[in-house]
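[1] sequence unknown, structure follows:
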């Protein structure tokens, strides 16, 4: 259940809080490389899509679906690049995650461990007890 305090302006593209009950899955930071650890995309959007697909793959391997993701923490190497592509970010996000917007945080970092990575996203998912 999405939590939104009374009187607050609407959250756009994220939730302020998510209340969930079930089995908790912590997904380590996923970057924009494939299962073979190859970067097929060098651009921010391509890497973002792949990182989200990687998250969904881990969630599905545990028996869940994208809508079970309750939190995403994004680490990006360029705030300017992220902001310059807002429309594409939204469309690409919805392509992978649908219209499911969990609690989210974005942190701008100087670099990521993999030199070619532009984004790393970690997730928490709460899967139903019967999944």
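    Received, thanks. Fair warning: this is a prediction, and the values are worked out from it, not measured in the lab. Residues are numbered from 1 along each chain as shown.

[2] hey, let's count contacts and neighbours off CA atoms from now on
    OK.

[3] helix, strand or coil for residue 70?
    strand (DSSP: H, G, I helix; E, B strand; the rest coil).

[4] didn't it look like it was pressed against residue 127?
    No. Contact between residue 70 and residue 127 fails when scored by C-alpha atoms under 8 Å: they sit 9.6 Å apart.

[5] in contact with residue 72, which residues?
    Residue 72 sits next to 102, 103, 104, 105, 121, 122, 123, 124 when contact means C-alpha atoms under 8 Å, 6 or more residues apart in numbering.

[6] return the member of those nearest to residue 74.
    residue 121 (4.5 Å; C-alpha to C-alpha).

[7] strands of this structure, start to end?
    2-3, 17-18, 23-31, 69-76, 103-108, 119-127 (DSSP state E).

[8] now the helices: where do they sit in this protein?
    Taking DSSP state H as the criterion, the chain carries its helices at 44-61, 79-84, 86-97.

[9] so how many other residues sit close to the closest residue to residue 126 other than its chain neighbours?
    Spatially, and ignoring its direct neighbours in sequence, residue 126 is nearest to residue 24 (4.5 Å; C-alpha to C-alpha, 6 or more residues apart in numbering). Residue crowding around residue 24 was assessed by other C-alpha atoms under 10 Å; the count is 16.

[10] below is an additional structure, to be compared with the one above:
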């Protein structure tokens, strides 16, 4: 599959760590990944560390993408929900390292949303994504 075509209009602010728009190549299969938190197999969130929760949530998103036959570069859109925007802002350097370790220099179209709470008790981060995977050969 060809890579996404990136669209960052010069009339919009320059993105850093994300892109304004990605156009998927024709013929791909769309995968919608449900919101993932740092919950373990039993659904309970064990870590109270913001960065650790981000890493686990992103790992879970990537596990779904890989299970469907894709890879991190196939993710075209991502929404990150956090319960504490200040904690996110304070952890940007560590989050960038965690991102690069998992996603390299691939930056989907993204939104970051602060919410009052998440479904799993103790969850501070939830990530949902949309990926476009290569067409499966016949």
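    Sure thing, it's come through. Because the structure is a prediction, the values reported are computed rather than measured.

[11] picking that back up, isn't the residue nearest to residue 126 of the first structure right up against residue 129?
    No. Using C-alpha under 8 Å, residue 24 of the first structure is not in contact with residue 129, being 9.4 Å away.

[12] got a ChimeraX select line for the buried ones in the contacts of residue 72 of the first structure?
    Remark: buried members of the contacts of residue 72 of the first structure, expressed as a ChimeraX selection using 16 or more other C-alpha atoms under 10 Å:
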select :102,103,104,121,122,123,124
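
[13] closest to residue 36 of the first structure among the contacts of residue 72 of the first structure?
    Closest to residue 36 of the first structure out of those is residue 121 (17.9 Å), distances taken as C-alpha to C-alpha.

[14] touching, that closest one and residue 71? I think so.
    No. At 10.1 Å, residue 121 of the first structure and residue 71 do not qualify as touching, with contact defined as C-alpha under 8 Å.

[15] quick one on the thing from earlier: and the residue nearest to residue 126 of the first structure, what pairs with it in the second structure?
    Superposed on the second structure with TM-score structural alignment, residue 24 of the first structure falls opposite residue 30.

[16] if I pick its match, what's in contact with it?
    Applying C-alpha under 8 Å, 6+ apart to residue 30 of the second structure gives the contacts 130, 131, 132, 133.

[17] among those residues, which two are most distant?
    Spatially, the most separated pair among the contacts of residue 30 of the second structure is 130 and 133, at 9.8 Å (C-alpha to C-alpha).

[18] between the two, which contacts overlap?
    Between them, residue 130 of the second structure and residue 133 have 30, 31 as joint contacts when contacts are counted by C-alpha under 8 Å, 6+ apart.

[19] what range does stretch 116-124 of the first structure cover in the second structure?
    Residues 122-130 of the second structure are matched to stretch 116-124 of the first structure when aligned by TM-score structural alignment.

[20] which one is residue 76 of the first structure nearest to, not counting chain neighbours?
    residue 119 (4.5 Å).

[21] got the buried residues for stretch 79-97 of the first structure?
    Counting neighbours by 16+ other C-alpha under 10 Å, the buried set in stretch 79-97 of the first structure is 82, 89, 92, 93, 96, 97.

[22] so what's the alignment partner in the second structure of the second one up against?
    So the one you mean is residue 89 of the first structure. Aligned by TM-score structural alignment, residue 89 of the first structure pairs with residue 95 of the second structure. Contacts for residue 95 of the second structure were tallied using C-alpha under 8 Å, 6+ apart; they are 51, 54.

[23] got it, and residue 36 of the second structure?
    The neighbours of residue 36 of the second structure, taking C-alpha under 8 Å, 6+ apart as the test, are 57, 58, 60, 61, 126, 127, 128.
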